[in-house]
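S.K.: structure for this input, please:
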Amino acid sequence: MAILVSARTLSKYQHLYRSGRCLCTSHSNDPKDTIGPPIKAWKYVINKLNRLVEASERKLETNLPKVYKAYNTVKCVRFIILDTRTYFSVATNMWTGRELHTFSRRELEIYQEMPRDLVKVVLLLLAWAIPVVGNGFLIIGYWFPRVFFTHHLWNESQKQQFGCHKLAHRINHYHQVLQAMDHKAYKHTEGETRDALMAILDKLEHSDHPSPEELLSLKHLFESSPFSLEYLSTHYCRLLSKANGLSLRRSSLSQDALIALHIDRAMMKEGIVNLSDSDMCTACLKRGLNPYGLTRDDRMQFLLSWTSITQKLDETGVSLLLHSPALLTYNATSNIQLMKGKRYKWRRIAPI
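M.R.: Here you go, the predicted model:
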């Protein structure tokens, strides 16, 4: 993988984090700090699910058989319930106007991830509250954990396997993002701006990556025409959604990207150096890099490169964040190894 941050810079950043300082942005780069409330139907569903989870928890405490303790699921179930409670709490606070920068990294991650797990959570709690059904569900889930269980019930090996499986699907769309970017750059840019974009694409074609400084020098292109989300076609936005593993709806994609910006800021505030190995691997996976086979310093270098870009963005520049997995990890050695030679090789289509 191309080294994006020098060892000297890494040492400097580590010192800043250990001393309790973080790389804060100026006020002009701060993104939008609140999100609007959802439609009434979704609020109704959330409230119903909240009451259902609370009722299921009470039944679980009463009917949980000893066999589940033998399988060490009690602790996992407690984590599921705690994360579910956190999601409902964060969602309620956000919808009433609480500012995003006041939440922790973990709270924002739960808010972003939990909706996908809610159906599984409800099914798990309902099944485990019924002794006979619970046993059957546990057996089925044992054979198909990625389908029926949430990440709370996966062991470390499964977390790695399923995380890489999801990332591989995302990587399959990177070349499509780059092709769409190539076409749009040729049609809608000119002069020095086009030359700079083509230089970045040339690097990617020849197994290299652009530096954060090179990408930031073109930030304005992602804040307005031609690469701001409002200027992209529905097809282009769907490619970005698939490359990032986010919602396919344009409005939801924009909000997910805004929350991702605040997650980056919370991670910087809490200190990247303070992340556990497991959390650091998860952070790399979410940002498009296969962390397995890399050292902790390699992972940290990538996260520092990533945040050196996102700290300069606000809500108008979220498109650059959404392009970053392809721009920063397309030629990463660990990603190429993950694809086992099946990676789609991108070739320039637009003439220079």
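S.K.: going forward, measure contacts and count neighbours with C-alpha atoms only.
M.R.: OK.
S.K.: where along the stretch 251-352 of the chain do the helices fall?
M.R.: With DSSP state H, counting those that start in this stretch as the criterion, the stretch 251-352 of the chain has helices at 277-286, 296-310, 318-329, 333-339.
S.K.: another sequence for comparison is provided below:
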Amino acid sequence: MLPSDWAMKFIIGTSRCYAVKNCRLLNFENSTYKNHRFFRNAVVLQLPNKETLKTDTKLPVVPPYISAKNVHNVNQSLSNEKKKDSSPNNVKQINTLNERKMNDPKILDDSTFTLRLINRIQHLSPSTAKYARLSIFGCKYLYKDIIVLLSAYKKSFFTDLSALTYAELELKYRLPLQLVRLTPILLCWPVPFTNFLLFPLAFMLPKYLLSEHFWTDEQLKEFWTKDLQNNFEHNVRVFEHLSLMAEECSDEMLLKWFRVIECLGAGGISPVDDIIQAIPVFTMYPYHFSTLPRQHITVLLKMYNMHRGWRRRVRLKKLAHFIQFMDKAIESEGGPNKLNDKQLQWACLFRGLNPFSSSRETLVLYIEDWIKISSKIDYDSLSCILHCQVLLALNRSENNMFRKTE
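M.R.: Now for the predicted structure:
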């Protein structure tokens, strides 16, 4: 026998003489005897976990006392019942439950506590709950876009821009400027007691201190339409310069170009085939990159929201190449139909068309016409791609709202 058995027998034997007179001591004796039997046989019996005890499955009834000879039989009965429970139907039920747990958005979402806290705050002040949601989801979207941007920089460092997808090219063009807006907040964040002033100020001036990830849908529409309205004024000036420069040229190819200019001057929309036939004009004087006037270069920089500092022509050439790479990426990925709504809206906005006053089908047709022209442009006629939004979207009905505000 084990030493623990001798000790328990001694305790029980010495306490039996007082058990008749004291009921508490009798209860203590029974409890110690049961606990001793449980701990002695716990390793051998291998009882199931707590999770299985909560289920409705019937467990085997263990007798009050088990001798060492019958322990092996009990273990065999337990193993047989486990084999019965591990039937294919039960396994399927367990797998379906695990799949539900894994696909549950409450489990997958890391910010359940914060969202519950925001829902409680919403009853007290809905405006603070709204801005808290914007900050949480904005940080998530910003983090995802930064990861995509870093992968795009890594790919472009080792290979050419042609290896990038359209989403990576779009973020490579848009996100750096938005990160510049966030620099005051990122620099002042570690300073103590600045959050009380910094965050209210940022939400008061979201266009200048926050990126698009923290904007509401109304703010996004408002700011995008304002930017397009400013660009439309420069489009009109670019068209005036194009019509004045056409008078300085004399060639047979300019007859097709005059047809495009006259159609736009009359308030119509020039056909895509006429624009494609007039592309060789941009290889001649004065429409070539090297011969464009300085005033025209300045207006083009304003139209694309670029600074008017050093290396103007070089930066415009890089922008034209970048636009052509984006067009090729859209075409290689299945066309503009494969873009989501926000990507399609920004693509039309960047190419001079108002995306909020038209349907998705018209936006897709506009991008398809743009890609048809872009695919016919080579290195010598690269300046044509910078004027495509003037040639395609100047007299579109979607941009009429900007004409009325002139």
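S.K.: nearest to Ser252 of structure 1, out of the helices of the stretch 251-352 of structure 1?
M.R.: Among the helices of the stretch 251-352 of structure 1, helix 318-329 comes nearest to Ser252 of structure 1, with 12.4 Å by Cα to Cα.
S.K.: give me the range in structure 2 that that closest one lines up against.
M.R.: The aligned range for helix 318-329 of structure 1 in structure 2 is 382-393, by TM-score structural alignment.
S.K.: surely Leu108 of structure 1 touches Ala257?
M.R.: No: Leu108 of structure 1 lies out of contact with Ala257 (Cα atoms under 8 Å); the separation is 11.9 Å.
S.K.: between the two, which is the more surrounded one?
M.R.: The neighbour count for Leu108 of structure 1 versus Ala257, taken as other Cα atoms under 10 Å, is higher for Leu108 (24 against 21).
S.K.: and that one, how far is that from Ala266 of structure 1?
M.R.: 9 Å (Cα to Cα, to the nearest Å).
S.K.: what do you get for Phe162 of structure 1?
M.R.: Phe162 of structure 1 sits 26 Å away from Ala266 of structure 1, going by Cα to Cα.
S.K.: what about these two, which has more around it?
M.R.: Taking other Cα under 10 Å, Phe162 of structure 1 and Ala266 do not tie; Ala266 has more neighbours (22 against 16).
S.K.: quick one, what contacts the corresponding residue of structure 2 for that one?
M.R.: If you follow Ala266 of structure 1 across to structure 2 using TM-score structural alignment, you land on Ala329. Ala329 of structure 2 makes contact with Ser162, Leu164, Thr165, Tyr166 under the criterion Cα atoms under 8 Å, 6 or more residues apart in numbering.
S.K.: can you do 10 Å?
M.R.: Contact analysis of Ala329 of structure 2 by Cα atoms under 10 Å, 6 or more residues apart in numbering lists Leu161, Ser162, Ala163, Leu164, Thr165, Tyr166, Ala167, Glu168, Leu169, Ile323, Gly335, Pro336.
S.K.: tell me the buried residues within the residues you listed.
M.R.: Among the contacts of Ala329 of structure 2, those scoring as buried are Leu161, Ser162, Leu164, Thr165, Tyr166, Ala167, Glu168, Leu169, Ile323, Gly335, Pro336 (criterion: 16 or more other Cα atoms under 10 Å).
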